[in-house]
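Q: the following block contains a protein sequence and its predicted model.
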Amino acid sequence: MCVSRLAQPLTLLLVLAALAGCATSTAQQPRPRGPDPYYMTMYGPIPEEMFPLPATDISKVDPRFLRQQVPYPTHKPPGTIVIDTPNKYLYLVQDGGMALRYGIGVGKAGLEFAGEAHIGRKAVWPRWIPTSDMVAREPERYGPLAGGMDPGPTNPLGPRALYLYQDGRDTLFRIHGTTEAWSIGQAVSSGCIRMFNPDIIDLYNRVPEGTRVVVIQAEPPISAAMPPADAPIGATADGAPLSF
């Protein structure tokens, strides 16, 4: 009887210790991480717009496509827009070897713009008209819209558009917002450059008409091989190891 009475408290202590260990183990499990609150604010709702914009869903967006300031050594003067089509980035060149980098969606193969242009026109909540080439390629999709679409939440150009001109003529290529946030980082458009709606509003407010736009199709810009100041040695501008 004496042995049995001693064993019972001992057994109870062992059980409690095991449960405590399980509780500690559970508490130490890492919680799933969502988007950084900084970016949640950056891509939050914009209720003051003519057509109020809801928050942009960035929960599945690769963080490298979110707006950020990065090192960008270049001979191009501050204020120049450089579009790096292969890597799906748009850079706004700044002073001191820096740039604002935005993620973009670009044209499908064979529909991309290349070369230099300038912003010949800026528009707030623009009207959209598909080009004759778009109607000819996909008549069932674009034929009913040949007369154009009024501004609004479903308009493919989104809240802002920057119109690219060459030699005083409209190239029919634009930098604009999008109703398809998932397309940023993809090559799916009919040739235009798509941006998250908060990003195109930000860029629109920073650049005047006449801004030079350089579109790179084949070679990445020099910054692709230049690491940021706090990146480990042997890293790219995104902090990833360089491959040789």
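A: Great, that's in hand.

Q: going by C-alpha atoms from here, please, whenever you check contacts or count neighbours.
A: OK.

Q: hey, where'd the strands end up in this protein?
A: Applying DSSP state E to the chain gives strands spanning 68-71, 81-84, 89-93, 98-103, 106-107, 115-124, 160-166, 169-176, 187-189, 193-194, 212-216.

Q: which of those is buried the deepest?
A: With neighbours taken as mean count of other C-alpha atoms under 10 Å, the strands of the chain reach their highest mean count in strand 193-194, at a mean of 32.

Q: could I get the strands of the chain as JSON lines with distance to M50?
A: Formatted as JSON lines, the strands of the chain follow (distance: least, C-alpha to C-alpha, whole Å):
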{"stretch": "strand 68-71", "distance to M50": "26"}
{"stretch": "strand 81-84", "distance to M50": "27"}
{"stretch": "strand 89-93", "distance to M50": "26"}
{"stretch": "strand 98-103", "distance to M50": "24"}
{"stretch": "strand 106-107", "distance to M50": "26"}
{"stretch": "strand 115-124", "distance to M50": "9"}
{"stretch": "strand 160-166", "distance to M50": "11"}
{"stretch": "strand 169-176", "distance to M50": "16"}
{"stretch": "strand 187-189", "distance to M50": "25"}
{"stretch": "strand 193-194", "distance to M50": "20"}
{"stretch": "strand 212-216", "distance to M50": "28"}
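
Q: structure B:
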Amino acid sequence: MSLSRRAFLLAVPVGVAGCATNSPPAPPTPIVATPPQRFPTPAPEVKALYEGMKDGDWELPAVDLTLVDPRYLRQKVTYSSPYPVGTIVVDTPQHFLYLVQENETALRYGIGVGREGFAWSGEAQIARKAAWPFWYPPVEMQARDEKARRWAGGMPGGLDNPLGARALYLYQDGRDTLYRIHGTAEARTIGRNVSSGCIRMINHDVIDLSARVPVGTNVVVLEVQTGES
């Protein structure tokens, strides 16, 4: 299955973009400030998965789980899949990432995905993994964003880095697809279409996923059904 991507005329703010896009910018859309939606505090055993933690040289703060729909918090679920145990399956329309396990189960994580028009599908492999990775803004982004130009040589890993605590680099046939599974500190963006094509996870979740999968893991991104014949 070949990897595909579609690009529409959408501007991608540097604050949420972790990957490259070749689309030209569109006129900015006015932003109306609205208070964030709040959800009930989850059970203690779930909350414990997202407490503050030390990861290498970084102190990762606890996640405010009232900003995340409980559906998108890490959990083991029943999952029937044609793919082998250990495969990562990404369901972009539903904003779920599944790590296939034995006995028709999977670990399910919530994700944020690319805005409409940056959707992609196909199969790829994790060619490398990085903890607190550097971020290199795409040339197109540098051309239109002063902050991106400031980091043209690469932004060091850290709590403000758009790639978060981990990045899993997706390759196909030995070539970089420019897509990543990566972390984010912006928990409220999980379950939304917010970035320029990459798959973003809560930092705690991408740390957990990265520890479970080796380099070479197959990643299947399900095709988005558009209703077209």
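A: That came through, no problem. What you see is a predicted model; the values in this text were computed from it and never measured.

Q: what's the closest of the strands of the first structure to P9 of the first structure?
A: Checking the strands of the first structure against P9 of the first structure by C-alpha to C-alpha gives strand 68-71 as the closest, at 60.5 Å.

Q: quick one: that closest one aligns where in the second structure?
A: The aligned range for strand 68-71 of the first structure in the second structure is 75-78, by TM-score structural alignment.

Q: and that stretch against the first structure, how far off on average?
A: Aligned to the first structure and superposed, stretch 75-78 of the second structure gives a mean residue distance of 0.6 Å (mean C-alpha distance after the TM-score superposition for the first structure).

Q: contact partners of that stretch?
A: The contact list for stretch 75-78 of the second structure (C-alpha atoms under 8 Å, 6 or more residues apart in numbering) reads E104, T105, A106, L107, R108, Y109.

Q: aligned to G158 of the first structure, what sits in the second structure?
A: Here G158 of the first structure is matched to G164 in the second structure, going by TM-score structural alignment.

Q: ok, its match to P156 of the second structure distance?
A: Counting by C-alpha to C-alpha, to the nearest Å, the gap from G164 of the second structure to P156 of the second structure is 11 Å.

Q: ok, now I111 of the second structure?
A: Note on I111 of the second structure: its distance to P156 of the second structure, by C-alpha to C-alpha, is 23 Å.

Q: who has more neighbours, these two?
A: Counted by other C-alpha atoms under 10 Å, I111 of the second structure and P156 do not tie: I111 has more neighbours, with 31 against 14.

Q: still on that earlier bit, what's around the match of G158 of the first structure, how many residues?
A: 28.

Q: now the one 10 residues further on
A: When neighbours are counted by other C-alpha under 10 Å, G174 of the second structure registers 10.

Q: counterpart of it over in the first structure?
A: Matched to the first structure by TM-score structural alignment, G174 of the second structure sits across from G168.

Q: which single one of the contacts of stretch 75-78 of the second structure is nearest to T41 of the second structure?
A: For these, the nearest to T41 of the second structure is Y109 (17.6 Å; C-alpha to C-alpha).

Q: spatially, what comes nearest to the equivalent of the closest one over in the first structure if we skip its sequence neighbours?
A: Under the alignment (TM-score structural alignment), Y109 of the second structure pairs with Y102 in the first structure. Counting by C-alpha to C-alpha, 6 or more residues apart in numbering, R67 is the residue found nearest to Y102 of the first structure once chain neighbours are left out, at 4.6 Å.
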